[in-house]
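> for reference, the sequence and a predicted model appear below.
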Amino acid sequence: MPERLNRQRHLARITAILVFLLSLLASLGLLWLHAGQQVEQRKLAAVDMARFHINSLQVQLERNLSSAYALAALIKQGRGDIANFDEVAGQLLPFYPQVQALALSPGGIITRTYPLAGNDGALGLNQLTHPLQRDEAILARDARQLTITGPVALAQGGVGLIGRLPVFMTEQADSFWGFVSVVLPLSDLLARAELRRLEERGYAFELWRDRPTAGHTGPSRQRIAGSSLALSGDAITETLILPNGSWQLSLSLPGGWHDLARLSLLGLAALLFSAMLAMLVQLLARTRRQARQLALEVQQQTRDITEARHQLEATLAALPDQLLELDGNGDCLQLYARGDGISAADAGLVGRNVREVLEPTSAGVVLTALEEAARHGCSRGHQFRRRLPGGDAWFELSVSRRKTAAGATEHFVLLSRDISERRRAELEAQSLLERYRSLITASNTGAWEYDQQSGELNCSQEYFSMLGLDKDDFERRHGRRLSRAWQQLLHPEDRERAQHAFSHYLAQQRGGLYENQFRMRHVDGSWVWILSRGRTLQDGDGQPTSLTLGTHIDITQQVRDKERIHFLAHFDALTGLPNRSLLIDRTEQAIHLSRREQKPLALLFLDLDRFKTINDSLGHKIGDQLLNQVAERLRRICRAEDTISRFGGDEFILVLPLTDAAGAAHFAQRLLPAMAEPYAIQQHDIRLSVSLGIALHPHDGRHFHELYHHADIAMYQAKEAGRNGYRFFTAEMHNGYTRMLALENGLRQAIDRQQLSLVYQPQYSLGEHRLLGFEALLRWRHPELGPVSPAEFIPIAEKNGFIVSLGDWVLDTALRQLADWRAQALPPVTLGINISAAQLRQHPLCDRVRLLLQETGVPAEALELELTESVMLDHPQRALAIMDQLHELGVKLALDDFGTGYSSLSYLKRFRLARLKIDQSFVRDLLLDDEDRAIVGAIISLARNLGLGTIAEGVESPEQAQMLHHMGCEQAQGYHLGRPMAAEQATLLLQAAVVCED
């Protein structure tokens, strides 16, 4: 029905809209036709008006211009002249009252004019060349017709028109004599044409012409006269035909040809008419629809009443309970539904009193329910028992007071429901509850029972044992009230949450499982983690009762295990500081806060100086304790908002929010002396320094990895500067670090890609200037960086451990080159090869040298291995053992750069050396510095006393060579004696040299 009515309403609205639109279109169409007719009538009237004034103007122009033809005839008659021009002109002017002046222009030049007074300024004017008259004078001459010029400013004053008639003496074009000109005042002509009457009639008008231009490039519009009202674009135009030209008169109405006011009124009337017609159609449709709807509603209500009556009868018939109507005395007035209720075993219930049907006790319950309903309007929940042939049955009453007429006896509707099954279920549930309570008492699990009505808690002994109590102790200390026990036993951080969760569960009354975790105090003062689970009991109708039963489980160990796992996942197991993953997370959060608040942030990379030496010499246990003490000092120095992390090994990362460059420098200046204080570990008093690298956000990086990387670079710069200091990251550091990485990566592939080579620097005896040997020097040409100095890549190789591979390659290449020289029968020479401390630490060095000597056939005495003093510092006993093995092979040993390191004379006397090499730093200023001369003399004297030879490096002048020889130095090398050279050049040098044998 509603859908049908909605469709009818929709259809009525559409019909009304269509009627409105059609009516409006028809009205507007008629209005449009009427407006068009009105415009045509107005335009026709304007055309008639324009033609009238044009005709009047044309008549005046033609009559006054005819004087020009009379003068032209006299000129032809006089063969180009009028002897008595002034007299003739004076006689003509009275016949043409609007002519102001007459003029003759032979050849186009004005020579005579009448009257002369006021016009004498025009004499001598050439009309064919004058810029204002030239175009139309030429037009008149070429067209051989009278031509009107103007409006123009007249010489005698005012504005006028000039009628210019060309005069030809014959019909030939070359017989042109000149012009006869007639001057007409424009104001008199317009006044006689009465054009101003057009403006008085409400018209805007303009009298204009197309004026020819020079060269006839196109006409330009010239206004002759016009109204003060602006001419609109839809003006009508009428043409005034003149000799050799035309004028145009244009008319328009300022408001347009349409009568907008009248059209607006007619349009509004059409709109109102269409709207009223549409409303009438809609009203008729609504009336018809309401009539149909009213008829349908009557039919529907009749059906609803009938259906409701049938449904009520069916409901009462199917109702298992007894429904009847009683008065206040308990008399049965009507029986609506007959079930197993009050009088299922009785007949003729209507008209009888409940006292006649029920036992006195049960009848009393019914009468009490009636009295309660009389006072309050209804009564619920009264129950009574009745003996029936099949056994005892329980019933529950619901009574409602029925509305009656004023002053009539009160009537009540009573529903009697059989609740025997529910009573039996409640008894069974009570029995189960008693058995469960017995199980709680005897159970070894933490079982509990809570009564919501009394607020009391009943628990098993195991529940109390979890807290180190027995039941009596618990009740004596805390009572049986749950709120009191929780207030005293629950952890303060968990108390409010646990109470809220349990109260929320009870308030929902949806059943389901209750589960929660919290801490409870043990009798020894510790905290026990408890997993509490429970469920509210339900009655026979599935409704929740006031009892909730549950269990408690001790999960303390599981919680500790979980916390330990979480700790190990985010913290360093040794120091307890945040580990790498937690550091990155906290740093990114700090960076986000710094970026949002536009505050600074500093990241410090801290590395313990020479920690590996302490760890290796004193053991890992001491090293671990040292790391713990370092972490503790960092905790004391840093703020609560700072983040400290052990990033790995002996490296720590410090993140300092709200810290700029000045703050970071101040922090570093406090940190360095604090970290340098002695560390007391067992019987050891350890002193330690640290190196710090500092990177600032956002200048040095916008994310953790950028800041960490740049702080790491700055830390290495601090170490290279001498340790126990700090450095801020700079762009130059990054460039240097990038180059170092490029060199480090390229160095690993330099051998395979054949980028390495050897050069050989000759060594000479100073006394006889004989070539005694060469020193093999390593060179590297990087494909992108070009030649790389050994002073740059050798330290990198020593740092990353690649120096051993480089040393093996140099040893192999140099010995094979020496073998090649010997195979060419060149004079025998000694070849010096540098050996690093890392190579010397390897026991296979002797085996490697022995194998190469056997493969190449080079005698051992031709090989000289050059060692630095650093071998004395790192495991000197091992170095002595390896050097003894090399000496046994017959290999010569030389101590390179002697005097620049930490020379130990006690070890020097034990080394089986062949000679000492005097460092070039002492030779460079030998001629100028007395101290350098003293040091060189001492080294030569020491070598001579120990039976060792000497060779000086960096000899660059003959004076240096001469002084060294004078001081007793035996051999030398340097640019003065020979630069490092390729193997081919060294071969040529050997072929030409005279070699002295030792």
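Everything's here; your move.

> going by C-alpha atoms from here, please, whenever you check contacts or count neighbours.
Noted.

> surely Gly512 is in a helix?
No - read with DSSP: H, G, I helix; E, B strand; the rest coil, Gly512 is coil and lies in no helix.

> helix or strand right after the helix ranked longest in the chain?
Across the chain, the longest stretch assigned as helix under DSSP state H is helix 2-77. As assigned by DSSP states H and E, the chain's next helix or strand after helix 2-77 is helix 85-92.

> try this one side by side with the last:
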Amino acid sequence: MSTANSFIVDELLLDNFPAGVVVHDANSAVLTANVMAERLLGLSAQHMMGLKVDDVTWQFVQPDGSPMAPADFPAARALHGSCKISDLVLGVDTAGLGGIRWLLCSAYPVFNGAAVLTSVVVCFTDCSDLIRAQKALSDSEQRLQLVLRGSNDGCWDWDLANQRIYYSPRWWAMLGYEPGELTSGPALWEQLLHADDRQRVQHFLGAALAGAVDDYAIEFSLLHREGHYVPVQSRGFIQRGPGGTAIRVAGTNTDITERKQFERQLLTTAEHDHLTGLPNRRYLSRELATRLAAARAAATHGAVLLLDLDDFKLINDTEGHSFGDLLLQEVAARLRASMGAVDFVGRLGGDEFVVILAPTASTLAQCSAEAERHCQQLRLALCRPYRLAGSEHTVTPSIGCALFDASTAAADLVFKQADIALYAAKGAGRNTVRFFDPAMQHAIDARARLQGELHDAIARAELEIYYQPQFDVMERLIGAEALLRWNHTVRGVVTPGAFIAVAEMSDLIIRIGDWVLRDASARLATWARDPALSGLTLSVNVSARHLHEDDFVARTLAILRQAGADPHRLAMELTESLLATDAEETIAKMRQLRECGVNFSIDDFGTGFSSLRYIHRFPLKHLKIDQSFVAACNADPNAAAIVEIVIALANKLGLGHVAEGVETPEQLAFLKSLGCTGFQGYLLGRPMPAAQFEALARAQYACTV
């Protein structure tokens, strides 16, 4: 079933349900139909899938035999009126299978947490026997008695003129009595009628008898001998005398306990998580809306806690999904045990859980303190070791909390604020609690605006590559690093530090990465035709998301081919943290590109956490010494020692090395004294537009020829 429709059913249960069931979506298209529906309608489920109510396949007739208009179909009426349609009788033309089959139909609209109608469930049973029996009543009382005697329904016959009523043995048995055990009479069924049904049923029956209809059906509950109520569907036929006055009513009561249980199970399935049994998002949204209404009515405060499990994906990947499911079930059990009777626990999906604290606090400060206490209580409960599948595991939660009061507009807003707070808790190191602060929302809004502007910037060609020169030990130009700049219409030239992190939160980083590769490749192809530039290399930075794209290698080689660039002149700079993520996949992709000539270097070497046992396996060409060590190398012996170690390591591995951030002559001299052979920094050349860089290269070339 579509994820857009939150209505979920157990197909096995559906196919064993004794009535036909067809589910339509909000546009009236059929989503599913059970085996009984196929049998009763004479159509296969495959044939019915996707059919709308106005499809010519549906050919229904009214009880009088006239064609039924599509607008009068049960599903259409429920969709149009957003209301339940009960006990509608219609006929199905089953040509070749016995003529008209009569069905008794009910349609139930299903709404999501925002009170939007998402689907309609149509249930129907074959009432052909009853219709035929009713029509034949005046011709053959004996035939009717035979039909009723063989039925499981409880039959009754009410002589209105003499106020005498007959209840069949099955009618009595349905309620746990022996025939005649109670005083028979028209008042008996009213005495047994559930108090909640009495006024409705009396009004319905009075209208039916006074009207012009000949048959009817209604549902109500009757008291069983053992004290519980039995839900029944009562179907009756009204015999009228001259002038249309009702003189006799006969019918049956059908025990619909199983159907009611199935309907309740359908509702439970639609609103509960199948794994943990907790309420799902739909139920949670409705419950929170109820709590918000209570807070408004009483001028009180409540809270929503959004929890997720730190590194749950890693647990799923390493231990398997079955283990992950066991863990989620245990977490759900601990959450239930930790909450008060008036609090509410649910699961949004994945490893995200929600706790709604009842709005009982009279002040914001009291609510905040209570929420903090609950958060710490939950952390302690969830951090206790889990004994699962024969081993012990420890899991920590991150919790985001949002408070609500009489001024809170909607449930979705509270969930959104709790989600923002959860994101902040994750960013703060995990296994912690964060409360929503409006400043968080402002930061997210600002990030969203920047992301939108960056999206437009790509389309408007506002991005530009600047080139920072790189030099050898003789201070000869040997290449450049491509550094991205954004020519913002309002902010001017924006450096990558202000927008790359935002781009990495979405697929924008992939688009930007491809654009940089295309521009760099085109530049290399142009340089190849100029003697002053043909010997230079060009380095580009590659993000983790870009590198881990499945087709990164093929796409990169295609870009180089299309531009006509020499792969040997292109160098990709990767961070240590990127190399530490899925090392085997990274090594495989690097080797494929290296075999085609592309070079690689580790950017900001020494600041990450790469393992030396991996370094020799990466097909590297250079190590780039981080500028933080370069800046301190003259004054800090530790920084100088690290620079010396990096240079020695590169030499041992046969790699080149480039010092970044060289800004003073003293730094340059010191680096040279340590044996450094490559340099990049403001002392030698700031990042500059392509034309300026190419002019620099041509000027230096002119001095050498």
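Yep, it's here. Only a predicted model underlies this, so the values are computations on that prediction, with no experimental measurement involved.

> the longest helix of structure 1 to helix 85-92, inter-axis angle?
Comparing the axes of helix 2-77 of structure 1 and helix 85-92 via axes from the mean of the first three to the mean of the last three C-alpha atoms, to 10 degrees yields an angle of 130 degrees.

> now helix 2-77 of structure 1, how far from the chain's geometric center?
Here the centre of helix 2-77 of structure 1 is set off from its chain's centre by 65 Å, with C-alpha atoms, centre = their mean, to the nearest Å.

> I'd guess Leu323 of structure 1 is in a strand, am I close?
Yes - the assignment for Leu323 of structure 1 (three-state DSSP) places it in a strand.

> can you give me the neighbour number for it?
22 (other C-alpha atoms under 10 Å).

> how much space separates it from Leu316 of structure 1?
In this view, Leu323 of structure 1 and Leu316 of structure 1 are 8 Å apart by C-alpha to C-alpha, to the nearest Å.

> so what sits against both of those two?
Tyr336, Ala337 (C-alpha atoms under 8 Å, 6 or more residues apart in numbering).

> and the helices in the stretch 551-700 of structure 1?
All helices of the stretch 551-700 of structure 1, identified by DSSP state H, counting those that start in this stretch, fall at 556-570, 580-597, 611-618, 620-637, 661-676.

> where does the helix or strand hosting Val365 of structure 1 end up in structure 2?
Assigned by DSSP H and E, Val365 of structure 1 falls within helix 360-376. Alignment note (TM-score structural alignment): helix 360-376 of structure 1 is unmatched in structure 2.

> ok, residues contacting the host helix or strand of Ala507 of structure 1?
Assigned by DSSP H and E, Ala507 of structure 1 falls within helix 492-508. The contact list for helix 492-508 of structure 1 (C-alpha under 8 Å, 6+ apart) reads Trp486, Gln487, Tyr514, Asn516, Gln517, Phe518, Arg519, Thr536.

> distance check, the second one against Leu457 of structure 1.
According to C-alpha to C-alpha, Gln487 of structure 1 stands 14 Å off from Leu457 of structure 1.

> Leu942 of structure 1 too?
98 Å.

> and the helices in the stretch 251-400 of structure 1, which stretches?
Using DSSP H, counting those that start in this stretch, helices in the stretch 251-400 of structure 1 cover 260-318, 354-357, 360-376.

> for Ala137 of structure 1, find the nearest of those.
helix 260-318 (48.4 Å; C-alpha to C-alpha).

> residue range for that closest one in structure 2?
So helix 260-318 of structure 1 sits over no part of structure 2, by TM-score structural alignment.

> rewinding a little: what about the helix or strand following the helix holding Ala507 of structure 1, how far off from structure 2?
As assigned by DSSP H and E, the chain's next helix or strand after helix 492-508 of structure 1 is strand 514-521. Strand 514-521 of structure 1, aligned to structure 2 and superposed, deviates on average by 5.5 Å (mean C-alpha distance after the TM-score superposition for structure 1).

> buried sites along strand 514-521 of structure 1?
Tyr514, Glu515, Gln517, Phe518, Arg519, Met520, Arg521 (16 or more other C-alpha atoms under 10 Å).
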